[in-house]
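> sequence unknown, structure follows:
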């Protein structure tokens, strides 16, 4: 259970990145599968080359910004469908990631990482490490909440709510889309760099299917905890990552074949999408919404 919680909070930052594009920008970004590995590959290569783990992680995050910028630019400036733009970038990143690492798998077992002090102190795999990783995820959630309440963050939210209206108000929707997708992939790449250091290696296939995990985290979390207010939606995405990883761990502990995990992930997403439409659940959610007034729409007085 502790390992599942550690992994859940590790991947929570990735879930926040998916929330930014999927929910805030209404942008179905598939770059995630590639940018996650890009962050891991860049971080791992720099650590092997002697760079300090923190700086290597920062560089990996920057690589994610570049990946997201390419996807956003292909859509906003090139007029390419957002799904296709993400797919094109994701495919290109497969070769880029191989170029970065020089091979399909790059181990970090003989190099110091951000988790080395925790492992040497016997903290990794305990409730203390869970608390540390939860704090990191919570900081990410707070920063995202703060950013989305700034003037530019509100412009990004307005673009996702109604692009035509946002453009009529003088917002450069092309730039808000590009920036939003770049920031989303920065968080995904940051997560990739952290995961590479946590598990002790970077692998070319570590990002395959990750967008499904991200969507599962967002959808499951918001189906359970709601999303009527901004802070609630962000916190739900974070907690959804933890719940998703716990569900995976429960499935493995009950004899599910690890080869079936992708199928299990898809079924979790399907259940999270269909269950809220079930009549009793819809009535329960309507009662909850009536009890808690929704957050004012972007551009409306509070």
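Arrived safely, thanks for sending. All values derive from a computational prediction rather than experimental measurement.
> going forward, measure contacts and count neighbours with C-alpha atoms only.
Will do.
> list the buried ones in stretch 226-235?
For stretch 226-235, burial by neighbour count (16 or more other C-alpha atoms under 10 Å) applies to 226-228, 230-235.
> and the residues you listed, which is closest to residue 87?
residue 234 (25.7 Å; C-alpha to C-alpha).
> apart from its neighbours in sequence, what residue is nearest the closest one?
residue 141 (6.4 Å; C-alpha to C-alpha, 6 or more residues apart in numbering).
> distance check, the one you found against residue 102.
According to C-alpha to C-alpha, to the nearest Å, residue 141 and residue 102 sit 34 Å apart.
> if you count surrounding residues, which of those two has more?
residue 141 (21 against 12; other C-alpha atoms under 10 Å).
> ok, the more buried one - contacts?
Taking C-alpha atoms under 8 Å, 6 or more residues apart in numbering, we find residue 141 in contact with 13, 16, 234-235, 238.
> before we go on, here's another structure to hold up against the first:
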């Protein structure tokens, strides 16, 4: 039971990096970016292929981040320069990256069972089991990404990106080049998603061309669950909420699997869970109005 809890939390932390990328586009930039379903397996494909070829783990993850950033930039250029709607631009990038991922791997699946990964390195360095090593890597990676995001979005450039998402017209009035801000935002977001893909591939022991299916829904579930349960009082609190939301989502999935839900039904369950989570703010708002009305009636 303890190993199951540690493993679930560890996976939640690894996927939290992807959720932070989705949060950046969905909440900060106010863009529904579907290209994450292509950049997530792209990061996994690049990292797994390089590691399988005998290259350094750190080089593999760096190249995965760069590949994800390029994928996000393509979406951003389609949106800002060709004026293609962001949703459609993300779909076009996602479809194109499916073929790119196949070309990168040369096949549909690249195994990493006998390769040195960041997790085997952690196991050797600390003398711990794979489950604990995954937890250590998850904590360090997520904390590092969260800290850098908190610092960056407090700078002038980061604030300009946030302002673009809040009100692009007012940001332009203040002299902000909103096209550049959108490009930077999508670049950073998909770089984070690709990093998460690289870590998840190493944790799972393989990279698969279809592992990005449903990524956007998982990311949205993490963001919405975190917001509903832990609030959005400040940007720092928002980041922490997204990470905790990812962990809660993984715990919910582990619980329903333990209760006997068929794995094939997980996508349907996730879709229903996200729909419920998205409706919770409305339900809470109506409940607050009813409660206020009852209190006014008593007075």
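Everything's here; your move. Bear in mind that the values here come from a model prediction, so they are computed numbers and not experimental data.
> returning to what we had before: as TSV, the buried residues of stretch 226-235 of structure 1 with distance to residue 185 of structure 1 and secondary structure would be great.
Converted to TSV, those look like this (distance: C-alpha to C-alpha, whole Å; DSSP: H, G, I helix; E, B strand; the rest coil):
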residue	distance to residue 185 of structure 1	secondary structure
226	24	coil
227	22	coil
228	25	coil
230	20	helix
231	21	helix
232	22	helix
233	19	helix
234	16	helix
235	19	helix
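> and those residues as TSV, adding distance to residue 270 of structure 1?
Listed next are these as TSV, based on distance: C-alpha to C-alpha, whole Å:
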residue	distance to residue 270 of structure 1
226	17
227	19
228	22
230	24
231	25
232	22
233	19
234	21
235	21
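> if we can go back for a sec, any idea what the residue nearest to residue 234 of structure 1 aligns with in structure 2?
By TM-score structural alignment, residue 141 of structure 1 lines up with residue 146 in structure 2.
> and what about that match, helix, strand or coil?
Classification of residue 146 of structure 2 using DSSP: H, G, I helix; E, B strand; the rest coil returns helix.
> so how far is residue 238 of structure 2 from it?
Residue 146 of structure 2 is 10 Å from residue 238 of structure 2, by C-alpha to C-alpha.
> please apply the same query to residue 291 of structure 2.
27 Å.
> check the spacing between the aligned residue in structure 1 for residue 84 of structure 2 and residue 67 of structure 1 real quick.
Using TM-score structural alignment, the partner of residue 84 of structure 2 in structure 1 is residue 80. Applying C-alpha to C-alpha, the value for residue 80 of structure 1 to residue 67 of structure 1 is 16 Å.
> the more surrounded of the two?
Legend: neighbour count by other C-alpha under 10 Å for residue 80 of structure 1 and residue 67, higher for residue 67 (29 against 16).
> contacting residues for that one?
Here residue 67 of structure 1 is in contact with 31, 35, 89, 93, 182, 185 (C-alpha under 8 Å, 6+ apart).
> if you rank those residues by neighbours, which is first?
For these, neighbours tallied by other C-alpha under 10 Å; top is residue 185, 36 neighbours.
> and the gap between that residue and residue 17 of structure 1?
6 Å.
> can you check residue 177 of structure 1 too?
Residue 177 of structure 1 is 14 Å from residue 17 of structure 1, by C-alpha to C-alpha.
> who's more crowded, those two?
Ranked by neighbour count (other C-alpha under 10 Å), residue 177 of structure 1 and residue 17 place residue 17 first, with 30 against 27.
> which one is that one nearest to, not counting chain neighbours?
Per C-alpha to C-alpha, 6+ apart, closest to residue 17 of structure 1 is residue 184, 4.1 Å.
> so that neighbour sits against residue 23, correct?
No: counting by C-alpha atoms under 8 Å, residue 184 of structure 1 sits too far from residue 23 to count as a contact (11.4 Å).
> tell me which of these two has more neighbours.
Ranked by neighbour count (other C-alpha under 10 Å), residue 184 of structure 1 and residue 23 place residue 184 first, with 30 against 20.
> isn't there a strand covering the more buried one?
No: with three-state DSSP as the criterion, residue 184 of structure 1 is assigned helix and is not in a strand.
> can you show me the strands along the stretch 151-300 of structure 1?
Here the stretch 151-300 of structure 1 has its strands, by DSSP state E, counting those that start in this stretch, at 201-203.
> could you count how many residues lie near the one in structure 2 that sits across from residue 50 of structure 1 in the alignment?
Under the alignment (TM-score structural alignment), residue 50 of structure 1 pairs with residue 54 in structure 2. Around residue 54 of structure 2 there are 12 other residues, counting by other C-alpha under 10 Å.
> what about residue 54 of structure 2, distance to residue 207 of structure 2?
16 Å.
> residues near residue 165 of structure 2, how many?
Around residue 165 of structure 2 there are 23 residues (other C-alpha under 10 Å).
> next, the contact list for it, please.
27-30.
> want to throw these into JSON lines with distance to residue 50 of structure 2?
Converted to JSON lines, the contacts of residue 165 of structure 2 look like this (distance: C-alpha to C-alpha, whole Å):
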{"residue": "27", "distance to residue 50 of structure 2": "33"}
{"residue": "28", "distance to residue 50 of structure 2": "33"}
{"residue": "29", "distance to residue 50 of structure 2": "32"}
{"residue": "30", "distance to residue 50 of structure 2": "34"}
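> out of those, which are buried?
28-29.
> which of the contacts of residue 165 of structure 2 fall within helices?
Using DSSP state H, no member of the contacts of residue 165 of structure 2 falls within helices.
> nearest to residue 220 of structure 2 among the contacts of residue 165 of structure 2?
Proximity of the contacts of residue 165 of structure 2 to residue 220 of structure 2 (C-alpha to C-alpha) peaks at residue 27, which lies at 10.0 Å.
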